[in-house]
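1. Sequence and computational prediction follow.
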Amino acid sequence: MPLVNHPSLGSVRGTLDNGVEAYLGIQYATLSHPFAAAVPVEIHRHTADDFLDATSYGPTVPGPDGCDAELALIQHDLPRQHAQQSMTDGLTLNILRTQKEFSSLLPVLVFLHGGGLAVGSATWSQNRLSKLISVSGEQDLPTVGVSVNYRVGPAGFLTSEEMRNAGFPPNNGLKDQRAALEWVKDHIAGFGGDPDNITLVGHSAGAACATYHLASHKPLFNRIVCLSGTFLAVRTLPSPVHEALYAQSIRILGLEQMSTEERIRRLQKISSTDLARIAVVLSRPITDDDVCLMTPSFEGIQDGIPTSLHPLWCKDILIGDCQFDGSILASAFDGHTNDISRRFRAFLTDQLADVPDAASRLLAAYRFTADDDAALKQILKLANDIVFYAPTVAIARAWQHGAAYVYRFDQGNPWEGRWQGEASHITDLAMLTQNFNEVLPDEHREVAKMYARDLLTFASGQPPWEAFKPGPSPFSKTYGGSLSGEGRRELIWGFMDEIGADRLAALIDGFIATTTSP
């Protein structure tokens, strides 16, 4: 087993697999209870006889296990073991590096998993980085990889005035990530990583979180990668909505009739079972004066991303989406698809009554029919273009002080299931991490390796392809290319100009809310 003599941590023992050293389950912060502020761990220097055992994945903060659901979206299984959970010691990270000796410090890639801010773990098989780091060695792009566990669900994002007055901070999940990034800055050199050459990579909700960290006044990373997600896809919710979500949680827990003091005591001592019970409540950030300094909007970035959301310390961005990321929203309509074609037409006609013929023209552009199954797919494609595609291009257009590299993932899901043949949400993650290579067709495996190589090239500080330039085609790189997108993507810009981009995004949210409400 490899043993690192770290300058501040002392002796750290890891594991070795296929030429990749892994130092797993290293705690970067601790909690007094699930809703508490994360406190950086006290550094203890370990001796050779009392080494830090980093040979297995650490615990996560309790929450629902959505691993099976995510693998169902990928449509292929992987072997997995369920991680332990801990109310206080679940903020852990994993460090991976190639076994070779290098004369200089290596670029660092920090990965934030997705999961809608409701579920997710760095320990899930599909999120593990060992094979990606192995590729970095093979491609002569050696990189140190770091994956982070952070709070999701209620522990990460439940907030209210009552909670804040009691000292429970908002946006705990985002603040956990920041604590992890600060730990990496302070300690990664001891594992061979360069603290001045860090790339933050987020997928889906993890990518949305990454864009929120651009508001930090303290430099946290040197470049950023957003894979199928931005803060325009996972926006902050206003305080009244968070109060309603808190009230919903209190009702579920049966705490409505208690005093404020007693409710707070109960929350401090909440069990893992009760924490899972309130995990049905929507998890979203709230605008604060710390990590979410403004409510993201298309309007707010159309004239260039403000300095507060594009600091000079983050130079370059790599950003892209899948041709059908909108597939992730399909579950919101499960059990609600009957008569959906007529209901969506009526909803659009009512909501856009002030814009002449806008509803009918939008429906025609997206080829809506009376068939409910076909209509649902077109609703998802419209949502895709507003929630995933348009933000990707809008942010690239507004990026300043550095280069933006824009791509489209167009390689269809190869496995049998609802999304076979579609470049559906999370298909890109399955190929990037290389964890499915043994069961990928040859064509897909080549795309997967190219995708990984380009991202590693960017993380090394080199341009992966030609930087973004305003023009008719925003994509400098397309992976796959077997899917045409039906030419629909470019149609959305005319409607966004006419109707308003933020208004269109609100319409999608509004239809989902009205469709799924009791």
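-> Thanks, I have the structure now.
2. all contacts plus neighbour counts: C-alpha atoms, from now on.
-> Noted.
3. If you count residues, where's the longest helix of the chain?
-> helix 442-459 (DSSP state H).
4. After that helix, heading C-terminal, what element do we hit next?
-> strand 477-479 (DSSP states H and E).
5. which element follows that following strand toward the C-terminus?
-> Next in sequence after strand 477-479, counting helices and strands by DSSP H and E, comes helix 491-499.
6. helices and strands around that next one, which ones?
-> On a contact count with 3 or more Cα pairs under 8 Å, 6 or more residues apart in numbering; DSSP states H and E, helix 491-499 meets helix 358-365.
7. one more time with 10 Å, if that's ok
-> helix 358-365, helix 390-398, helix 501-516 (3 or more Cα pairs under 10 Å, 6 or more residues apart in numbering; DSSP states H and E).
8. so which of those helices comes closest to Val108?
-> helix 390-398 (23.1 Å; Cα to Cα).
9. angle of the closest one against helix 491-499?
-> With axes from the mean of the first three to the mean of the last three Cα atoms, to 10 degrees applied, the angle from helix 390-398 to helix 491-499 works out at 80 degrees.
10. Included below, for side-by-side comparison, is a second structure:
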Amino acid sequence: MSPPRTIPALIALALALAGCSASPEPDNRRCLAHTPAGDIAGTGKDGLCVFRGIRYAAPPTGELRFHPPQPPPAWTGTLRADDGSRVCPQVRSSSEEYPDDREVFGDEDCLRLNVWTPVSGKGDRPVIVFVHGGAARIGTANEARYAGDTLARVGDAVVVTINYRLGVLGWSELGGLDPALRGSGNNGLRDQIAALDWVRTNIAAFGGDPANVTAVGESAGAFSLSALLATDRPERLFRRVVLQSGSGYLVHPRPGPPPPIGDLAALTTMPAADLVTRQEKTLGRIAPGTTSAVYFGPSVDGTLVLDTPERRLAEGHARGVDLLLGTTRDEVNFFGQFGPDPAAGLAAVAEDQPRFFPAALRDRRAEIAAVYRRDRSPTDATLAMFSDQVMRLPAIRMAEAQARWRPTYLYEFAWSPPGGLGAVHTAELPFVFGTLRFVGVPGGAEALSGDRAALEALSGQMVRAWTAFARTGNPDWPSYRPPTRTTRIWDVRGPDVLDDPRRAEREAWPALPDALELSSAGR
């Protein structure tokens, strides 16, 4: 058996098949997109055209703050798309990878997107639109780990990454303070819809097929796409969806949240940098620990998001959308890296678990915990139970709901770097994008130094699976449906396809609520 190809080898193969010539020198002559709004110039290199910082909506500044996104301003001549610096207002986090070293970002002119596309003139490529995570209050499409080069080359695809409003600016319901702002709690979601509308209108000019759009979301991005699946006719937005470490369970069941700052005059006039700084200080008091990760986000408002995503899927309202979804094995261990040391950090995360546990199941908690403690320490058992409740089990329930109508595919990412905290939340991202950049993944960079070939091989397998799904709707493993419950396990030891992995732990849980009970999570 021949050894697995590395990412560089896959790139060379893809370039050869696409008829592209890789060159170390920029070739911008062919990187001109003739969109309905006008010409946009990108930068060419190594067989790709890259367009950065294209506005898909008007800057939400001044009177537009807290209002739905508006059309982008027109331009004359050729728009130069080479601005990769935009970060929506937020306080810097060590778990993100920013384009510069600012501690606080305050520029509201951030509703922009980036496009990667092969140089060759071939059109009708599958389109992959990525919605980043970050607790709906941090992160940016301009992180280097989200670069679309490998997905575009290996998958012969058009890749788009988008910014959207975060924190209080994108996800706080202000209708109680001003009726004109009713619905502002889902403006981050409306930004994402505006970006998807831009893609549908313009992506053909970049070689993409507007009828074959796959939206990929991770963490808060996956919560958002889950909410979009619960809107009216979600197939108008995309043909396929990938949910990485996020499901409808973490879509707020009621409009909100209320702003952590209750002064409307301050909210509407305060400089954005000051606003997000004050937001973070307030969250430290009202949503401590891991609860701050779920304070902001999309909500069921009855107008845009019509019901909980699981219910909408079960009723067949997204029957025109193919679905691939999954989780990492040790999701919540991610938060252990922010403690004084790993052991203390993990213990603090475990202590948060009771606040998230469903009230309706409290009399079953000891019984469920006993299943997890069969081969784990008490802390590890609590962490595994926590990860399953908020991530793995809800993903399974969404897969069950959608599998009634469409082929649906489930995975679990199990690779754990030696000396790290496990297969933590976000650990799959460096592999899906082929960037192998491990910010926020303890032990990841050291593992890459120790065995780059194995990590490149795993990344190559995942890149091929994600782009195959975007192209055809089939990632090349059997679809999920009871009773077999076929699941793809991703690890450097080789991807396995298992039926109903960790069945005893899945069966330990009675029915979960459709959504996290936010009152039990510090709200």
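-> Perfect, thanks for sending it. This one's a predicted model, so the numbers in the text were calculated from it and none came from an experiment.
11. Now the TM-score, please.
-> Aligned and superposed, the two chains score 0.78 in TM-score terms (TM-score structural alignment, normalised by the length of structure 1); 457 aligned residues with a Cα RMSD of 3.6 Å.
12. on that earlier part again, what range in structure 2 does the longest helix of structure 1 sit on?
-> Helix 442-459 of structure 1 corresponds to residues 453-470 in structure 2, going by TM-score structural alignment.
13. That stretch vs structure 1, mean deviation?
-> Compared with structure 1 after fitting, stretch 453-470 of structure 2 deviates on average by 0.7 Å (mean Cα distance after the TM-score superposition for structure 1).
14. chain center to the longest strand along structure 2: distance?
-> Ranked by residue count, the top strand of structure 2 under DSSP state E comes out as strand 208-218. Here the centre of strand 208-218 of structure 2 is set off from its chain's centre by 13 Å, with Cα atoms, centre = their mean, to the nearest Å.
15. what does that strand correspond to over in structure 1?
-> Going by TM-score structural alignment: strand 208-218 of structure 2 matches residues 193-203.
16. how far off strand 193-203 does the longest helix of structure 1 point, in degrees?
-> 130 degrees.
17. now for helix 442-459 of structure 1, which elements pack on it?
-> Packed next to helix 442-459 of structure 1, using 3+ Cα pairs under 10 Å, 6+ apart, are strand 106-112, helix 130-138, strand 193-203, strand 223-227, strand 316-322, strand 404-409, helix 427-432, strand 477-479.
18. what angle do the second one and helix 442-459 make?
-> What that stands for is helix 130-138 of structure 1. Going by the same axes, to 10 degrees, helix 130-138 of structure 1 makes 70 degrees with helix 442-459.
19. And for the third one?
-> Between the axes of strand 193-203 of structure 1 and helix 442-459, defined by the same axes, to 10 degrees, the angle is 130 degrees.
20. for strand 193-203 of structure 1, packing partners?
-> strand 106-112, strand 144-148, helix 172-187, helix 205-212, strand 223-227, strand 316-322, helix 442-459.
21. related to what we said a few turns ago, could you point out which of the helices and strands packed on helix 491-499 of structure 1 sits nearest Ala179 of structure 1?
-> Nearest of those (Cα to Cα): helix 390-398, 25.7 Å.
22. against structure 2, where does that closest one fall?
-> Under TM-score structural alignment, the match for helix 390-398 of structure 1 is residues 393-401.
23. Which residue, other than its chain neighbours, is closest to Leu177 of structure 2?
-> Closest residue to Leu177 of structure 2 apart from its sequence neighbours, by Cα to Cα, 6 or more residues apart in numbering: Leu264 at 6.6 Å.
24. Show me what Ala155 of structure 1 aligns to in structure 2.
-> For Ala155 of structure 1, the residue aligned by TM-score structural alignment is Leu169.
25. Distance check, its match against Asp107 of structure 2.
-> Leu169 of structure 2 is 12 Å from Asp107 of structure 2, where distance means Cα to Cα, to the nearest Å.
26. what does Val87 of structure 2 give?
-> For Val87 of structure 2 relative to Asp107 of structure 2 (Cα to Cα), the value is 7 Å.
27. okay, these two: which has more neighbours?
-> Taking other Cα atoms under 10 Å, Val87 of structure 2 and Asp107 do not tie; Val87 has more neighbours (28 against 16).
28. Can you check what angle separates the longest strand of structure 2 from strand 322-328?
-> Relative orientation of strand 208-218 of structure 2 versus strand 322-328 (the same axes, to 10 degrees): 30 degrees.
29. a markdown table please, covering the helices and strands packed on strand 193-203 of structure 1 and showing mean neighbour count.
-> As requested, these are exported to a markdown table (neighbours: other Cα atoms under 10 Å):
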| stretch | mean neighbour count |
| --- | --- |
| strand 106-112 | 26 |
| strand 144-148 | 27 |
| helix 172-187 | 22 |
| helix 205-212 | 26 |
| strand 223-227 | 26 |
| strand 316-322 | 26 |
| helix 442-459 | 20 |
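30. Including distance to Gly300 of structure 1, could the ones you listed go into TSV?
-> Listed next are those as TSV, based on distance: least, Cα to Cα, whole Å:
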stretch	distance to Gly300 of structure 1
strand 106-112	25
strand 144-148	30
helix 172-187	21
helix 205-212	14
strand 223-227	19
strand 316-322	18
helix 442-459	27
